[in-house]
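>>> Below are the sequence and a predicted model for it; my questions follow.
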Amino acid sequence: MKTHAPAMDPALSELLELGRITIPPGGNINITGRDPVFPTPFLLGKAAATVLAAQGAAISSIWRQRSGRSQTVTVDMADAAVSLKSVVHLRQRGYPVPYPDEAYPLTNFFRCRDGRHIFMHAGYPHLRDGLLKLLNCPNEAESIAKAVSTWDSVALEDAIAKARLCGGIARSEEEWLNTPQGRLLASQPVIEIERIGDSAPEAMGAARRPLEGIRVLDLTHVLAGPMSTRTLAEQGATVLRVRPPAHPTIPSFVMDTGHGKLSTLLDLTQAPDCDRLNGLLKSADIFVQSYRPGTIAGLGFSAEAAARQRPGIVYVSFSCYGESGPWGERGGWEQLAQSVTGMAFAQGSAENPTLSPVYPNDYITGYLGAYGALAALLMRAKEGGSYHVRVSLCRSAMWTQSFGRLPPHEWKSVPGPSSELLTRLESTRETPYGMLRFLGPITSYSETKPYWEFPSAPMAAHAPVWPENSPIIYDAPDPI
C-alpha cells in the first residue's frame, strides 16, 4: 500500500512534526471533502480534519506498536465540520436536549463608550453575578447595554480581568497580533509538548484496541477539555472524570462529552479526597485539566507535582489565553477567543462582530489536546519521561485563521449540513439519561473502529476508583 506523504499538506506536516509522529509503513492518512459546510469564512472543516488526521496517524503508530499492523485513516472535511457543534444534535427520546442560549442577556457583544464592542461571558452563576455587580445593573439586556456604554472598552476589559471574571474586546486579527499576548502566542507552537521529568520507557504491549489499558484522569469542565478525553475514549482509553461537588455544570455539555467515560466527585479542598486523587494518579497515564491557570496547581496537582507522584505522567493543560504572558492568569471561554483574536470581526464586521455558527475553538482545541497526549505517550514509550502538553483556545483560533479565508460569495449563502449528512453521522444508544441520539466518532479507521465502551452517564455516577476495582455493568456496544 502506498504511504501518504504528509508533506503534501503543510498543516498536517506541521502537526506531525510537532508530535514527532511518522506514518507507519503500509499506513495511509486521507483527508477528503471540501469546505465550506457552514456559513463562515474560515476553513473550519479543513482545520478540524487536519487535527483528526494527525490523531489518526498517532493512533496508527500506537496500533503498529501494539499489533504489528498498519491501517488506513480517513477524515472527511464535512464530517469534521459538523463535529464542531455536536452538542446541538443531541436528542433525548427524540427531543432536542436544551443547551444554553448564546444570546441570553449578559453573554453577548455590547458597545462601549469608545465605540468598541466587548463580549462578556456569564456561563456560570458566579460569573453572571460578578459581572452584574461590576456593571451595577440588573440582568436585562437594555440595562446591561446602558451600563456598558458608560465604560471605555480597555478599562472595562481590564476591570473584568481584575475581578477574575470573563470578557474580551472584539479585535481584528491584526490588532490581536500586535498585543503582547498575541505576539507571545504567535511565537509558540499550536501544541506545546515539554518534557518535565525523567522516567523509564513504558512500552505499550499487545492489546485489542490502541488505547486499551491507558488510564486518563479527566479534571475538566465545559467543552474543550472534556472533548479531548472523549476523543481518547474512542480508541479504548479508560477515562475517569472528576468533578468538584460544588462546581456548576451545563447538563447538555456533560451529556455530549460524557460518552465512554466514568464520572465521579472529589473535593480537592479536603485532604481525604486529595489522597484519593493521588492514589488514582499513581496508576494513571494521562492527567487532563482545563480550569483557570493556577487553579489545579493551587490544590497540589501541578504538572510538576503530578510528575513527582507518577513519573511518566502525560499532563495536559487547557487555557483560554495561554499560561504565560500578561493574560496568562485570565480565565476565558470559546467565544472570547473568537472575539479577541479577530474571528468575530471576520464572521461579521467591526461594527457588528458576530460569533461563528459552530464552536470552532472549543472542539479544535480539544482535538489538539488529545493529539498532544497521544504524541507524548509515544515519546514516553520510546524514551521515557514525563510530559506537559499545553493548548489554548486563542492559539487554536490563530492556527485556524492561518488556513485563510473564503470570499463572501463562497460562504454567506451556505445553508449548513444536509439532513442526509447528519443522519449518516448519528448513533442511538440507551443510556442512564434514556435513549440518546448523538453524533458518533467521525474518523474512519480500517482496523480499529472507534466506539465508546460506556454510554454517557450523569456526573458522579461512579466511585472514585479504576474500573477493575468497581465492575461496570454496561455492555460494550457494537462498533459504531
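Here it is on my side, so go on. Quick caveat, the model's predicted, so the values are computed rather than measured.
>>> CA only for contacts and neighbour counts going forward, please
Will do.
>>> So which residues of the stretch 251-400 of the chain form strands?
Listed in chain order, the strands of the stretch 251-400 of the chain (DSSP state E, counting those that start in this stretch) span 261-265, 286-289, 314-319, 386-392.
>>> With distance to I364 and mean neighbour count added, can I get those strands in a markdown table?
Shown next, in a markdown table, are the strands of the stretch 251-400 of the chain (distance: least, CA to CA, whole Å; neighbours: other CA atoms under 10 Å):
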| stretch | distance to I364 | mean neighbour count |
| --- | --- | --- |
| strand 261-265 | 20 | 23 |
| strand 286-289 | 16 | 26 |
| strand 314-319 | 12 | 27 |
| strand 386-392 | 10 | 27 |
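>>> Comparison target below:
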Amino acid sequence: MTTNPSGAPDRATAQAWRAIGGEPDLTERVSHRGAGDVLPAVLPVRELARATMGACSLAAAELLAARNGGPVPRVNVDEGAVATSFVSERHLLVDGRALTPFAPLSGFWRAADGWVRTHANYPHHRARLLSALGLDPGTGPEGLAERLASLPAHDIQERVYAEGGLAVAVAPAPGEDGEPGAPGGFRAAGLPLAEVGAAGPAGGRRLARAEVPASGVRVLDLTRVIAGPVATRTLALLGADVLRVDSPGLEEDPDSHTDTGMGKRSTLLDLGTAEGRSSFETLLDSADAVVTGYRPGGLDRHGLVAEELIARRPGLVVAQLCAWGWSGPWADRRGFDSLVQAASGIAAIEAGPEGRPGALPAQALDHGTGYLLAAGVLRALTERQGDGRGRHLRFSLAGTAAWLMNDIAPEPLEGGGYDPADWLTESPSAYGGLRHALPPVSYEGGPTNWAHASTRWGGDPAVWL
C-alpha cells in the first residue's frame, strides 16, 4: 500500500486533479493500494485508471468538506476495485447471462492497404455501414470482410462517415512528434484533458450539510453508451438525483443500460414536441447540472447550447463529453472508445507480434473520461459553494487518449493476488438478478454501493424525486 509519506502524489493523479482545477496541495490526501499487474498493456492503463479514480474520489471528499466544514476526508484508491470497475460490463451477469460487448460486424478488418475498425453495435449504425459499402442489409461478417478487403482504409472511413456510420482507418503508431503518420488521419496530440471555466451570473443555490457529497443535487443526464453514463452513475452513487433523458426514437441497448444505469432513473422525452420540451424545461428549472454526451452542436436544435443554458439558469453546471475533441476537422464525427483507440494510434501501439491491431485491456478511454467528468462536476459544485456561479466543462475521449499516450509515466507494480470476485456483489433489478462490480470511488466514510440497481430504460416519470 502506498501512503505517500513524502506528501507527493503519483504524477498522473496530480495531472488529472490539476486538469479539473483542483488545489495541488489536496492531492497529499490521496493514497493507493496496489493489486499487481492489473489492466496490463503497453501503455500505462493501470496508472490512468488509478489517477482518474483518485481525482474523482478526492473531488467527492472535497465537496463533502465544503458542505459540512472541517478537513477533506482522506482517499485511498484500491487498484483491484478500479480494475474491476473499468471492465464492469464484462463482469455483469443478468440472471446468470453474460453480456455480448461487440456485435458481429464490429471489430478490426483488413482493408486493401491496411486495417479499419468498425462499430456496428446499434441497428442503425449497422444499416449505415452496409449501405455505405453497397452491401445487402443481411450481409454477415464474411461478406463484410470481402468487401472491406477490396477498398483502401481511408476510402472506407470517408464513405462510411458520409453515410452516418462508424468506421475509421487504423493509424500507425505515433512518430517522434507524437502524431500518427497516416494522411488524412486523426490528430490527438495537444488536445486538453479537460476544459473548465466559470460561466454565467451568480445565483446558484448553496448546498446544505449532508452525509454524502452530492445529496440533493439534481442532474439531467443526456448521455449514452459508456463514458457519460459512467460519470452520472458515479454522481448517483454519491447521492445525486440523476434522471437520464432519452428520445423515444433512439432505443438504448438494455445490457449497456443495466451496467451503467446504477442508482439512476430513466425517462423518455421527445424534445422535438411541445409537450416533451415543456417537460424538459420544467426539469431544467431546478436542475443543478446537465451532462451531455453528444457531438458538438448535436443538441443545439433543441435549445441546449451550453452558454445559453447557463445564462438562463444561474449556477447551472454544464458538463459536455464528445469523442474527437471540440474543434478541428473531426469534431463533428460520431465516435466511440474503440474507434478513438484505432484512429489515434493506440491500436497500433497495442498490436500483437503478427501485426494485427490491438486494444487496451478495457474501454479505458470511456471509463477514465467518465470518472474525470464526474470529478469535474463535483469540483464545479464545490466552487459554486463559494461564488454561486455555474461552470462549463468539456471533456473528450480523444483528450484522454492524448494524455495516455503522451503524458502518463509507467510506475512500478505494487501488491498482488488480485481477485475480481472481491469487488463483485449481487443486487435485484427490473431486469432480473444482477452480479455486478462494486463502485470504486473511495474516501473515508463514503458509500460502498448504489442505493438501487438500474431501473428499466425509459420506465420512470419525468419528475424530480
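Now that the structure is in, tell me what you want to look at. The shown structure was predicted, so the numbers you read here are calculated from the model rather than taken from an experiment.
>>> Of the strands of the stretch 251-400 of the first structure, give the one that comes closest to I442 of the first structure.
Nearest to I442 of the first structure, of all those, is strand 261-265, at 17.9 Å by CA to CA.
>>> after superposition, how close is that closest one to the second structure?
Aligned to the second structure and superposed, strand 261-265 of the first structure gives a mean residue distance of 0.8 Å (mean CA distance after the TM-score superposition for the first structure).
>>> Show me what that strand is in contact with.
Strand 261-265 of the first structure is contacted by residues 230, 233, 238-245, 454-464 when judged by CA atoms under 8 Å, 6 or more residues apart in numbering.
>>> circling back: let me have the strands of the stretch 251-400 of the first structure in TSV, adding distance to D218 of the first structure as columns.
Converted to TSV, those look like this (distance: least, CA to CA, whole Å):
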stretch	distance to D218 of the first structure
strand 261-265	9
strand 286-289	5
strand 314-319	10
strand 386-392	14
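>>> among the ones you listed, which is nearest A307 of the first structure?
Of all these, the one in closest proximity to A307 of the first structure, counting by CA to CA, is strand 386-392 (6.0 Å).
>>> Does that closest one pack against any helices or strands, and if so which?
strand 192-197, strand 314-319, helix 360-383 (3 or more CA pairs under 8 Å, 6 or more residues apart in numbering; DSSP states H and E).
>>> Contacts only, for A376 of the first structure.
By CA under 8 Å, 6+ apart, A376 of the first structure lies in contact with G19, I193, V314, Y387, V389.
>>> Looking at the contacts of strand 261-265 of the first structure, which are in strands?
Within the contacts of strand 261-265 of the first structure, residues falling in strands by DSSP state E are T238, V239, L240, R241, V242, R243.
>>> how about a markdown table for those residues, with distance to P407 of the first structure and neighbour count added?
Formatted as a markdown table, those follow (distance: CA to CA, whole Å; neighbours: other CA atoms under 10 Å):
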| residue | distance to P407 of the first structure | neighbour count |
| --- | --- | --- |
| T238 | 44 | 27 |
| V239 | 42 | 27 |
| L240 | 44 | 26 |
| R241 | 42 | 25 |
| V242 | 44 | 23 |
| R243 | 43 | 21 |
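>>> quick one: which of those residues is nearest to L336 of the first structure?
Among those, R243 lies closest to L336 of the first structure (CA to CA), at 23.8 Å.
>>> Translate the closest one into the numbering of the second structure.
Residue pairing (TM-score structural alignment): R243 of the first structure is matched to D246 of the second structure.
>>> Next up, the contacts around that match.
When contacts are counted by CA under 8 Å, 6+ apart, D246 of the second structure touches L222, S266, T267, L268, L269, D270, G458.
>>> so which of the contacts of A376 of the first structure hold up in the second structure?
Contacts conserved in the second structure for the contacts of A376 of the first structure, using both residues aligned by TM-score structural alignment, their matches' CA atoms under 8 Å: V314, Y387.
>>> farthest pair in the contacts of A376 of the first structure?
Greatest spatial distance among the contacts of A376 of the first structure (CA to CA): G19 and V314, at 13.3 Å.
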